[in-house]
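Trainee: please find the sequence and the predicted model below.
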Amino acid sequence: MSSTLTQSVTHEFSERGALAKHVHHYHNRQTQTDMAVAVSEAIAKKHNLILEAGTGVGKTFAYLIPALLSGKQVVISTGSKNLQEQLFLKDLPALLTMLDIHVPVALLKGRNNYLCQLRLEKQMQMANKFTEFYIDDLLKINQWAHLSKDGDIGNLTSVAEHSEVIPTVVSTKESCTGKKCDHYDVCFTRKARIKAMDAKVVVVNHHLFFADRLLKDSGFAELLPDPDVVIFDEAHLVPDICISYFGSHISSREIDKRLNAVIKLHKEVIRDSIQLEQLAQRGLIALSEWHNLMFEHQVSDWRKVLAHKTLASTSWSLHQALVDLANNMQYHLGRDDQLDIAFEQLQALAETLRHYFECQDLQAAYSVELGPRFIMLRMSPINVAKQCQQLFVKDTRWIFTSATLQVNRSLAHFAKELGLADSKQLILDSPFDYPNQAVFCVPRHLGKVGQSQHSAKQLVDVCVQAINAAQGRTFILFTSHHMLQQVAVMLQGKVKYPLLVQGQASKQSLLNKFRQLGNAVLLGTSSFWEGVDVRGKLLSCVIIDKLPFVSPDDALYKARAANAERQGLDPFATISLPQAVISLKQGVGRLIRDEKDRGVLILCDNRIVNRAYGQAFINSLPPMQRTRDLEHALQFLKQIP
């Protein structure tokens, strides 16, 4: 028997409901109603739900209406700030008006999205030390601060988002003095938290949710310790985010920052102890030697560092330098609050570094990321199911939804990753007419995929034909930056349409240009595989260079693979294949975004038809018309107006 909530929700999606009254040309989509019913039942009958809703189902309204009508305290977590703001600024206000109800709602972001009045005040006091351009931005921010009601930096339009002033005036955990602050009563971060505490529906993003739950990073977990319901939209991102937050990371930039902070403390506060500065300088020298050696050897797996005598010795020398400095700082504890905080931070950093260098946890992967002028050390758990079971407490209903969760028509892989095997599971296919709207082509006569010049040349040959047939209007999605750069160079002069290449500008700027030009070709890697919505005639063709398998040299994959083998499992079938299927589905999802869209997907990787595992990919993709004949796909493109 359906619950009262389910009956109310079903009515609102019917021809007599609120949507029919307020949405122009509304027609009931059965899959959308089915999703709304499933969400309602999960809330009313207190069970967890994992639900894949294909593109076009209308999942946003399908979970928002049950959330608003339930009377429960609901946290809605999104994968991106863009969707977070869309829900709060557009979808929720529209639904509250349609449903004619008053439900208090709140948008909560991480504290570094809010202006800190105390930090701004300190920056203004030091204004005479800054450059003219810096002062200009600082004055604009100060003027905006007096006008803003919420202090949300995202609403600051008078200063460029990459301004060097912004990081110095936003709220941080380290700089917050709490009730001691002169601005406590008007603090923007505090006001946002109070509003969230009074709300029935709170919109956050995944990173804020997990940072607060696991790190207690900005006090949100204390405000809403156990909401009745948590709904994760874009839930396919949750497993990787859990791995990040249940793991740990250390940046060479953070070590450098801590050491320089001690030097500054000596110069400004603890002036009678030159040893503090000397030990901090010794630490900076050790950091520089370690940094240079790591870049010289280009190591990505920490266990290889341990096997290298010089690298290992230099690493432990860095750790010892931090320990020596922390030991000396102990003699000065109690003299200054800033020094006490700096000591705790340095001691914690040294301890984390020790755990990392010892590399003793067989259930974790120890990886090294070499960025532009920095090193990131990551320790990632290879299985977060047990931690997730403790996180996803029984008193709360947990609902996970995305357009890309199933592998080979099953949600078992996602459920297993998060320790949610006993959840209700439902797959709702897209209502779009894929056999008539889209063609999926894997061209014949493709050579072996790879990073070679020959692979790039055969990809470019296909791209040129498709781009001309589509009159631009094409995304080319890559699994590696190396191949992207090769193809970008080779395409120059071979097509007459504008080429937009990842790295030339920000992601949003490139997408805006793509929409404005109307005949452009965009080349991008992983960040363009998801969260990109280009509807209608602007995008007619998506080309993918190859199946997105994780690199076998990836440290986390190697650790997971070794663990799978210890359990007698096949790492490829249980780890690599499911991840690749979900990634491919994300890329494919860029093509058809509307019931009137038409387009062609070209995959330049014949493994999907030549290898047995290819069927798992095909079974997981929308039912597009399939062909190996590139000419057939080109003709379809030419017919799109």
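Mentor: Great, that's in hand.
Trainee: contacts, neighbours, all on C-alpha from now
Mentor: Noted.
Trainee: can you map out the helices along the stretch 201-350 of the chain?
Mentor: Remark: helices assigned in the stretch 201-350 of the chain by DSSP state H, counting those that start in this stretch are 206-215, 220-223, 238-246, 252-268, 274-297, 302-306, 309-329, 337-358.
Trainee: list of residues touching the first one?
Mentor: Applying Cα atoms under 8 Å, 6 or more residues apart in numbering, the external contacts of helix 206-215 come out as 77-80, 109-110, 217-221, 232, 238, 241-242, 245-246, 391.
Trainee: make JSON lines out of the helices of the stretch 201-350 of the chain and add mean neighbour count and distance to residue 376.
Mentor: Shown next, in JSON lines, are the helices of the stretch 201-350 of the chain (neighbours: other Cα atoms under 10 Å; distance: least, Cα to Cα, whole Å):
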{"stretch": "helix 206-215", "mean neighbour count": "20", "distance to residue 376": "19"}
{"stretch": "helix 220-223", "mean neighbour count": "18", "distance to residue 376": "27"}
{"stretch": "helix 238-246", "mean neighbour count": "19", "distance to residue 376": "13"}
{"stretch": "helix 252-268", "mean neighbour count": "17", "distance to residue 376": "6"}
{"stretch": "helix 274-297", "mean neighbour count": "18", "distance to residue 376": "11"}
{"stretch": "helix 302-306", "mean neighbour count": "18", "distance to residue 376": "11"}
{"stretch": "helix 309-329", "mean neighbour count": "18", "distance to residue 376": "14"}
{"stretch": "helix 337-358", "mean neighbour count": "17", "distance to residue 376": "12"}
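Trainee: take this one as well and set it beside the first:
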Amino acid sequence: MNDKYAVVDIETTGSSPKNGDRIIQIGIARIENGEVVSTYSSFVNPEKKIPPFIQELTGISNDHVQNAPLFAEIAEDIYRELEGTVFVAHNVNFDFPFLQGELKRLQLPLLKNKKADTVEFARLMFPTALSYKLSEITLELGIELSHAHRADADAYATAELFLACCRKLETLSQVTIKQLHKRCFRLKSHLAPLFFEALKKADRLVTTTNPTEEVVTSAEFPSYPETIEEKVTLLREVYSTVEQRPSQFDYMDTVKQALDTRSEIALEAETGIGKTIGYLVPSLAHTQSTGKKIIISTYTNTLMDQLVEGELAKLQSVYLHSFTVAKLKSFTHYLDRGLLAMRLDSPDESYDESFSLMQVLVWLTETKTGDLSELNTTGAGQLTLDKLRKQRRTPGIQGDFYEQIVEKAKQASIIVTNHAMLVHHPESLQFIQSDVDALIVDEAHHFLTAVQSASEKAISFTDWKYLFSQFGFHEATQVGFKLAQILGSNKDLLRIAQRLELVNHLFDELISQLSNTVGKTKSSYGSSKVTVPLSGTQNLFVDFSKEVNEVVQKFEELLYRYPVDNVIVREEVNYWIRELRTVAYDWEEFMTHLESQASWLDADKRSIPSSFIFRQRQLDWKEEIERSLTPYRGKSSIIWTSGTLTVPNHPWFILDQLHLPKDTPLRKFYAQESFYSGARVFVVNDVPDVTQVDQTTFIESIADVIIQTVQASQGRTFVLFTSQDMLRKTVELIEDSGLLEDYLFIAQGMNAGSKMRMLRTFQRFQKAILFGTTTFWEGVDVPGEALSTIIMVRLPFTNPDDPYFKQKAARLTAEGENPFSKLSLPEAIIRFRQGFGRLIRNSEEKGAFIILDRRIQTKSYGREFLVAIPNVPKEELSTQSMVETLESWYNS
């Protein structure tokens, strides 16, 4: 490490020196020859009061800085510490300009140091990290950060992070570093010398293949435990403490019987049964005795990861090599090495592309799967990753990630997939279907959701405009421009250009008419979002859809008539034409089924037309369900299981929608009453009735309850919403209040990252609040004290103005049924049960389930929600009484 580095962190009274904000503490750690050689820190008198929220965040009070030197008095010290160094900071574009602002204010010489950003460096060297916030990335890497948001501690931790990045760089192979060095000059940080030094040291060669892991087998998984004593003994091998749960053992026996008889059965297992281990034990014993495979399908990739990394990993750690597990997703999740090679050989078109390719190169040295979802990329970087995804299977290509997954699945005992794969890509499972003896559909109540999304169309205005803009002729990155450079003055290309203009014109006309309709549509009070049904508008789409398809056809004819020899250009053009072909098909299908399916436009009146999203969804899915189950029904066991498969008074509500045969046995398994001894339900009775006040008043009220509840429970709280708009406004109001400054806010739709990343962050910090909508209502395991409180803002009814719901309700009405009792209420109760199910995950836990929707008291149907959850203490009380009860209860 030839350069000297000064790692700097500052704490300030605010974010802008131009607005009068000042430095209150500075910390500097100097690095020479790969080691921290000195540190410097000082409080700084800002000559103004420190805002309360800054005091809470940093722990720096007005007393700390009262007798501290002014910035002018330590300026010489800072110059001396920074002299001859590269200026390093975690988000250098905050610290460096802020220091410059202070120097400029005092009319002192400005800094001329080169800059390096540890956020950028860490994102490169640790591309799968959950988060790049200093407190979180240091925790993940095992770097001590004794006091976050104190400049001296932050500067030292940032220096250690910088050195960790340097060490990681030097572990990479020569070939990888060469590829990184080629692109490092496009980085925003002064990191190029580090890549050059690492390249000089590198003497290893990159491994370009990721060979299939050899499957090693040893002792077999035990035969199925028939007696209670045998079951307890087996489970104690996996868990240090095992409670005897008669219902769990009954559930296990039922699964075993279904496997033995190749039956189809539906099983509801309440939280506390131990459903997952309940079906895994008989499944593993069955595969050992028969040599056949079992497919387990769950709702999301997150739940797949939880299953494989949770219960299955525990079982594998005890019964080493006795069974193998394969996760099977669509091939589009995986990297195509051939596409990557072509991309690496072509000039990068932007900083984002260079950066994403550099992340991929580092990730390739450590990934075992090639699953691109492992990467933590920005939104702009996702476009680069999309260009690297497999578009088709390529058997026989050495080192192909997806083919390695396929080979592993051929040898695996248990194959874990998701409902979408089962429904979208049933053909992808054909290579193992003859060896499958059972299909277990976990989170079965969501199978219908997966079927619905299989053919659901959603076309956004911004996505379409961006896609279509790629076909222009004016910029070097556009398809038309690239083809014109190769084909020259070409009449066929000219005709395509004219058609592109026509498509643009037709789309603008379509949008103009819909914008008028949206502008006249009334939105609910306090909201700018509207939903516009599109039935009766088919004539608007006909010409546009036809011309889009014509453009695709003309491009394909052009490429057939005039082959493009340049491999890079050809692949780039083919990528965009594939994308256009897909959306052209969606537009055609959208137009064709506009009247027969639920079709609508989502819009925000504040941003017309950029907020427009065209949506369409089928109403009946019987054929799709039967097609996905045909390979298994009558040949293998099919076990439908869920924690919430039924609704009181409507036991077949979900099974009817899944079109299960009427003779399918349905069994329910209940947890012991003692399992929920630590749960309490509170109905807050002084929150305004959501149906009687405007949204702003309701949000102000619930924000107050949330603040008081979080303060009483010390965080560890889920707040569940039914509306993303209400979630956002509530979070913003709480943030503006400054009353929860020392808590970490994790808000779905506002924070970047996947659901799994958000959950892991939530579990890592005690003082954390997670604000979530629909997808956080179910299928989330947060064991232990990480979650102690759930606040349900509204009963989870579907919006009655939702076009899909309205069309389904209209169909029920035409059949003489009551849409509320047959559809709306059962759906809401299912979600309600799922929300409660997040609270208690073992009998040692204590948790409060707080309901802020007065309808549970005032409406006749309110009791149906409360009887649908386990029999735990339920109280109606005021906010103040509830908070006092929580404080004494949690502290008891």
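Mentor: Received it, and whenever you're ready, just let me know what you need. Note that the structure is a prediction, hence the values are computed from the model and not measured.
Trainee: what TM-score do we get after superposing?
Mentor: The pair, once superposed, lands on a TM-score of 0.85 when counted by TM-score structural alignment, normalised by the length of the first structure; 621 aligned residues with a Cα RMSD of 3.6 Å.
Trainee: that older thread, among the helices of the stretch 201-350 of the first structure, which is nearest residue 598 of the first structure?
Mentor: Distance to residue 598 of the first structure, taken as Cα to Cα, is lowest for helix 238-246 among these, at 30.7 Å.
Trainee: mean shift of that closest one relative to the second structure?
Mentor: Helix 238-246 of the first structure, aligned to the second structure and superposed, deviates on average by 1.6 Å (mean Cα distance after the TM-score superposition for the first structure).
Trainee: wait, residue 634 of the first structure sits on residue 464?
Mentor: No. In terms of Cα atoms under 8 Å, residue 634 of the first structure does not count as a neighbour of residue 464; the distance is 10.9 Å.
Trainee: and those two? which has more neighbours close in?
Mentor: Neighbours around residue 634 of the first structure and residue 464, counted as other Cα atoms under 10 Å, are more numerous at residue 634. The numbers are 20 against 16.
Trainee: which position in the second structure aligns with the more buried one?
Mentor: When the second structure is aligned by TM-score structural alignment, the residue opposite residue 634 of the first structure is residue 883.
Trainee: please point out which parts of the helix or strand hosting that match sit buried.
Mentor: Here residue 883 of the second structure sits within helix 879-890, counting by DSSP states H and E. Within helix 879-890 of the second structure, the residues scored as buried using 16 or more other Cα atoms under 10 Å are 879, 882, 883, 886, 887.
Trainee: going by distance to residue 758 of the second structure, which of the residues you listed wins?
Mentor: residue 886 (25.8 Å).
Trainee: report the contact partners of that closest one.
Mentor: Contact analysis of residue 886 of the second structure by Cα under 8 Å, 6+ apart lists 709, 712, 713, 848.
Trainee: just those: which are in strands?
Mentor: Among the contacts of residue 886 of the second structure, the members falling in strands are residue 848 (criterion: DSSP state E).
Trainee: quick check: residue 846 of the second structure touching residue 681?
Mentor: No. Contact between residue 846 of the second structure and residue 681 fails when scored by Cα under 8 Å: they sit 11.5 Å apart.
Trainee: returning to that earlier point: so can I have a markdown table of the contacts of residue 886 of the second structure showing neighbour count?
Mentor: Formatted as a markdown table, those follow (neighbours: other Cα atoms under 10 Å):
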| residue | neighbour count |
| --- | --- |
| 709 | 24 |
| 712 | 19 |
| 713 | 21 |
| 848 | 23 |
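Trainee: widest-spaced pair of the contacts of residue 886 of the second structure?
Mentor: Those two in the contacts of residue 886 of the second structure that are separated most widely, counting by Cα to Cα, are 712 and 848, at 11.4 Å.
Trainee: for residue 273 of the second structure, see how far away the alignment partner in the second structure of residue 592 of the first structure is.
Mentor: Matched by TM-score structural alignment, residue 592 of the first structure corresponds to residue 840 in the second structure. From residue 840 of the second structure across to residue 273 of the second structure, the span is 12 Å (Cα to Cα, to the nearest Å).
Trainee: which residues does the residue lying farthest from the centre of the first structure contact?
Mentor: Distance from the C-alpha centroid of the first structure, by Cα atoms, centre = their mean, peaks at residue 272 (46.7 Å). Taking Cα under 8 Å, 6+ apart, we find residue 272 of the first structure in contact with residue 266.
Trainee: and the helix or strand harbouring residue 79 of the second structure, which stretch of the first structure?
Mentor: Using DSSP H and E, residue 79 of the second structure falls within helix 71-82. Under TM-score structural alignment, there is no match for helix 71-82 of the second structure anywhere in the first structure.
Trainee: before we move on, what about stretch 193-213 of the second structure?
Mentor: Following TM-score structural alignment, stretch 193-213 of the second structure has no partner segment in the first structure.
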